[in-house]
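>>> Below are the sequence and a predicted model for it; my questions follow.
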Amino acid sequence: MAATAAAASPLTPLPPFLQRPSFPRFRFTNLFLRNPNPTSSSTSIIVSGPRDNRQPIRRGRTLSTEAILTVQALKRARNDEAVVERIVSTSVARLIRADLLAALTELQRQDQWQLALKLFEIARRENWYRTDCALYADMVSSLTRSKRGSEIDILMVEFMEEVQMGGGALSGDLRGPARLVKALVAAGKGKAVKDVYEMMKRGGCEPNEYLFKFMIKGLRGLGEEDAACEIEKDYELWGFGGLCAEPLAIL
């Protein structure tokens, strides 16, 4: 009995295999919270960025899910003409007008000029399409950023053909032609600026003072002195205060 009482006494140490292991106490909250001392050198900030130079697609009011998926599919397949044509005949063909134009704008924004030209060609075949100077201006600007001068020349030939066939793009509203002229000046296409101006006169789309001066200055900056002088003569005939003294002669 005495031996049993001694074994049960709290003063008697337990065998090692019955003892509770002791662990160091950690403040687990510090593992998940920032270093409370902001001046400590152990604090590091990791900044993540894009894996390449691709611009993110902007999703918003004018870019639907269908347009986003179409743009992504075209960009993935841009080096495979057969796959691109399959996407065009399936996904692109199902896009409504707003989505097609939104996808075109997104490809232009990301300087995917080859894909943008393909969608622009598709848009021009749609029943709802009408010759639009603003659409051409955006396409010219995209090609200018990609330094595709020969494609701009081809595009402007097609534009002139559309206008001559009764597109009506260079009559009435001045905003579209003004955007196109600005894009052509930025692209260094003086002859195209002169051609657009002649088409404006044929269609009865009379420039205002600002556009007259912009074309004159732009053409002179491009070395097109003769064309600038011709437009300057028309500007003088145009009259004081924006009142046309007489119809501008078509050269």
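Cool, got the structure.
>>> Please make it C-alpha for all contacts and neighbour counts, starting now.
Fine.
>>> which stretches of this protein form helices?
Counting by DSSP state H, the chain has these helices, from start to end: 2-8, 29-32, 65-76, 81-90, 97-109, 113-124, 133-145, 149-162, 175-187, 190-202, 209-221, 225-238.
>>> Distance to A169 for those - can I get that in JSON lines?
Conversion of the helices of the chain to JSON lines gives the following (distance: least, C-alpha to C-alpha, whole Å):
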{"stretch": "helix 2-8", "distance to A169": "105"}
{"stretch": "helix 29-32", "distance to A169": "63"}
{"stretch": "helix 65-76", "distance to A169": "27"}
{"stretch": "helix 81-90", "distance to A169": "27"}
{"stretch": "helix 97-109", "distance to A169": "18"}
{"stretch": "helix 113-124", "distance to A169": "13"}
{"stretch": "helix 133-145", "distance to A169": "6"}
{"stretch": "helix 149-162", "distance to A169": "9"}
{"stretch": "helix 175-187", "distance to A169": "8"}
{"stretch": "helix 190-202", "distance to A169": "9"}
{"stretch": "helix 209-221", "distance to A169": "17"}
{"stretch": "helix 225-238", "distance to A169": "20"}
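>>> is it possible to export these to JSON lines including mean neighbour count?
Rendered in JSON lines, the data for the helices of the chain read as follows (neighbours: other C-alpha atoms under 10 Å):
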{"stretch": "helix 2-8", "mean neighbour count": "9"}
{"stretch": "helix 29-32", "mean neighbour count": "9"}
{"stretch": "helix 65-76", "mean neighbour count": "17"}
{"stretch": "helix 81-90", "mean neighbour count": "14"}
{"stretch": "helix 97-109", "mean neighbour count": "21"}
{"stretch": "helix 113-124", "mean neighbour count": "18"}
{"stretch": "helix 133-145", "mean neighbour count": "21"}
{"stretch": "helix 149-162", "mean neighbour count": "15"}
{"stretch": "helix 175-187", "mean neighbour count": "21"}
{"stretch": "helix 190-202", "mean neighbour count": "20"}
{"stretch": "helix 209-221", "mean neighbour count": "18"}
{"stretch": "helix 225-238", "mean neighbour count": "16"}
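>>> Quick check: which of those helices is nearest to G168?
Among the helices of the chain, the nearest to G168 by C-alpha to C-alpha is helix 149-162 (8.6 Å).
>>> residues touching the residue most central in space within the chain, list them.
Against the mean C-alpha coordinate of the chain, by C-alpha atoms, centre = their mean, the closest residue is R109 at 1.4 Å. Neighbour list for R109: S142 [criterion: C-alpha atoms under 8 Å, 6 or more residues apart in numbering].
>>> before we go on, here's another structure to hold up against the first:
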Amino acid sequence: MRVSMRDRSKNRKPLQRGRSLSIEAIQAVQALKRASGKGPRSLELARRSTFGRLLKRDMVEVLRELLRQSRCDLALKVFEDIQKEYWYKAQVLLYAEMFSVFAGNGLFEDVKLLYLYLRTEDNIEPHLEGFNSVLRTFISFSLVELAADCYYFMKEIGCEPDRSSFRILINGLESMGEQVASAKLREEAQKYYGDLEFLQETEEMIRQS
């Protein structure tokens, strides 16, 4: 009698993509959310006793989970706690995540506060992709002054704009009728690239190129 062996690989569950929250991080998120409904003193205690004891990776994951849940009130406090840690180093991409979520929830005063934090960070890395993401959020929510200031700030720290930077700003400003500001950026873009045909490119065209 011939015995056939089953292919066990067909029964294996697919590998999980990305990293899930640790038990400690989940408990911290739950504790912060419970404490937030009991008043400032309870929240302060939870921040110290639960969140403050987490490892670096877990602290950042708690912040991202709170952002995912649009708990901006808690995310801001958690971020301020993270800034006090000895290992903290500013990341433009993390700021970009916060700007997007906070602006999406209409918390524009908090967006301005976070931008002030970004402006006063020490030794921030000139991360072009991160800054372009920030510019995109500011333009999407018609935060013209912040977008313009961010453009000059990134240049101050040695992060030179690329075609995407100019495309986001110029096309966005012109769509809002900000012709004067757009004209100045067109002049600067011409100094960098000469031809401005790239302004007509769409995101899909860029991905396909």
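Ah, there it is. Just so it is clear, the structure is predicted and the values come from calculations on it, not from any experiment.
>>> TM-score them against each other, please.
With the length set by TM-score structural alignment, normalised by the length of the second structure, the two chains reach a TM-score of 0.79; 179 aligned residues with a C-alpha RMSD of 2.0 Å.
>>> Any figure for the gap between the equivalent of the residue nearest to the centre of the first structure over in the second structure and L173 of the second structure?
With TM-score structural alignment as the criterion, the equivalent of R109 of the first structure in the second structure is R68. According to C-alpha to C-alpha, to the nearest Å, R68 of the second structure and L173 of the second structure sit 29 Å apart.
>>> for V101 of the second structure, same thing?
As judged by C-alpha to C-alpha, V101 of the second structure and L173 of the second structure stand 22 Å apart.
>>> Quick check: A181 of the second structure touching S175?
No - with contact taken as C-alpha atoms under 8 Å, A181 of the second structure and S175 are classed as non-touching, separated by 11.8 Å.
>>> For stretch 144-155 of the second structure, give the aligned segment of the first structure as residue numbers.
Stretch 144-155 of the second structure falls opposite residues 190-201 of the first structure when the two are matched by TM-score structural alignment.
>>> how big is the offset of the matching stretch relative to the second structure?
Superposed on the second structure, stretch 190-201 of the first structure shows a mean distance of 0.9 Å to its aligned residues (mean C-alpha distance after the TM-score superposition for the first structure).
>>> Just give me how far that stretch sits from the chain centre.
In this view, stretch 190-201 of the first structure has its centroid 27 Å away from the chain centroid, taken as C-alpha atoms, centre = their mean, to the nearest Å.
>>> same check, this time on stretch 92-112 of the second structure
Averaging C-alpha coordinates over stretch 92-112 of the second structure and over its chain gives two centres that are 7 Å apart (C-alpha atoms, centre = their mean).
>>> What of stretch 41-57 of the second structure?
When C-alpha coordinates are averaged (C-alpha atoms, centre = their mean), stretch 41-57 of the second structure and its chain have centres 23 Å apart.
>>> which bit of the first structure covers that stretch?
When stretch 41-57 of the second structure is compared against the first structure (TM-score structural alignment), it corresponds to residues 82-98.
>>> what's the answer for stretch 103-117 of the second structure, then?
Counting by TM-score structural alignment, stretch 103-117 of the second structure corresponds to 144-158 in the first structure.
>>> And the contacts of that stretch?
Against stretch 144-158 of the first structure from outside (C-alpha under 8 Å, 6+ apart): D111, W113, V140, L143, A186, A187, A192.
>>> If we ignore the residues flanking it in sequence, what's nearest the first one?
On the basis of C-alpha to C-alpha, 6 or more residues apart in numbering, the spatially nearest residue to D111 of the first structure that is not a chain neighbour turns out to be S142, at 6.1 Å.
>>> My guess is that neighbour contacts L107. True?
No - here S142 of the first structure lies out of contact with L107, judged by C-alpha under 8 Å, at a distance of 9.0 Å.
>>> Find the residues that touch each one of those two.
With C-alpha under 8 Å, 6+ apart, S142 of the first structure and L107 have common neighbours W113.
>>> I'd like to check what contacts stretch 219-234 of the first structure. Which residues are they?
Counting by C-alpha under 8 Å, 6+ apart, stretch 219-234 of the first structure makes contact with 185, 188-191, 193-194, 212, 215-217, 248-249, all of which sit outside it.
>>> Let's see that with 7 Å instead.
Outside stretch 219-234 of the first structure, the residues that touch it by C-alpha atoms under 7 Å, 6 or more residues apart in numbering are G188, G190, K194, I216, L248.
>>> and of the residues you listed, the nearest to G242 of the first structure?
Here the nearest of these to G242 of the first structure, counting by C-alpha to C-alpha, is L248; it sits at 13.1 Å.
>>> Map the closest one onto the second structure.
The alignment leaves L248 of the first structure without a partner in the second structure, by TM-score structural alignment.
>>> got it, and R124 of the first structure?
Alignment of R124 of the first structure against the second structure is given by TM-score structural alignment, with Q83 as its counterpart.
>>> Spit out the contact partners of that match.
With the criterion set at C-alpha under 7 Å, 6+ apart, Q83 of the second structure makes contact with nothing.
>>> Pretty sure the residue nearest to D111 of the first structure sits against Q108.
Yes - at 5.5 Å, S142 of the first structure counts as touching Q108 under the criterion of C-alpha atoms under 7 Å.
>>> Translate L63 of the first structure into the numbering of the second structure.
Using TM-score structural alignment, L63 of the first structure sits opposite L21 in the second structure.
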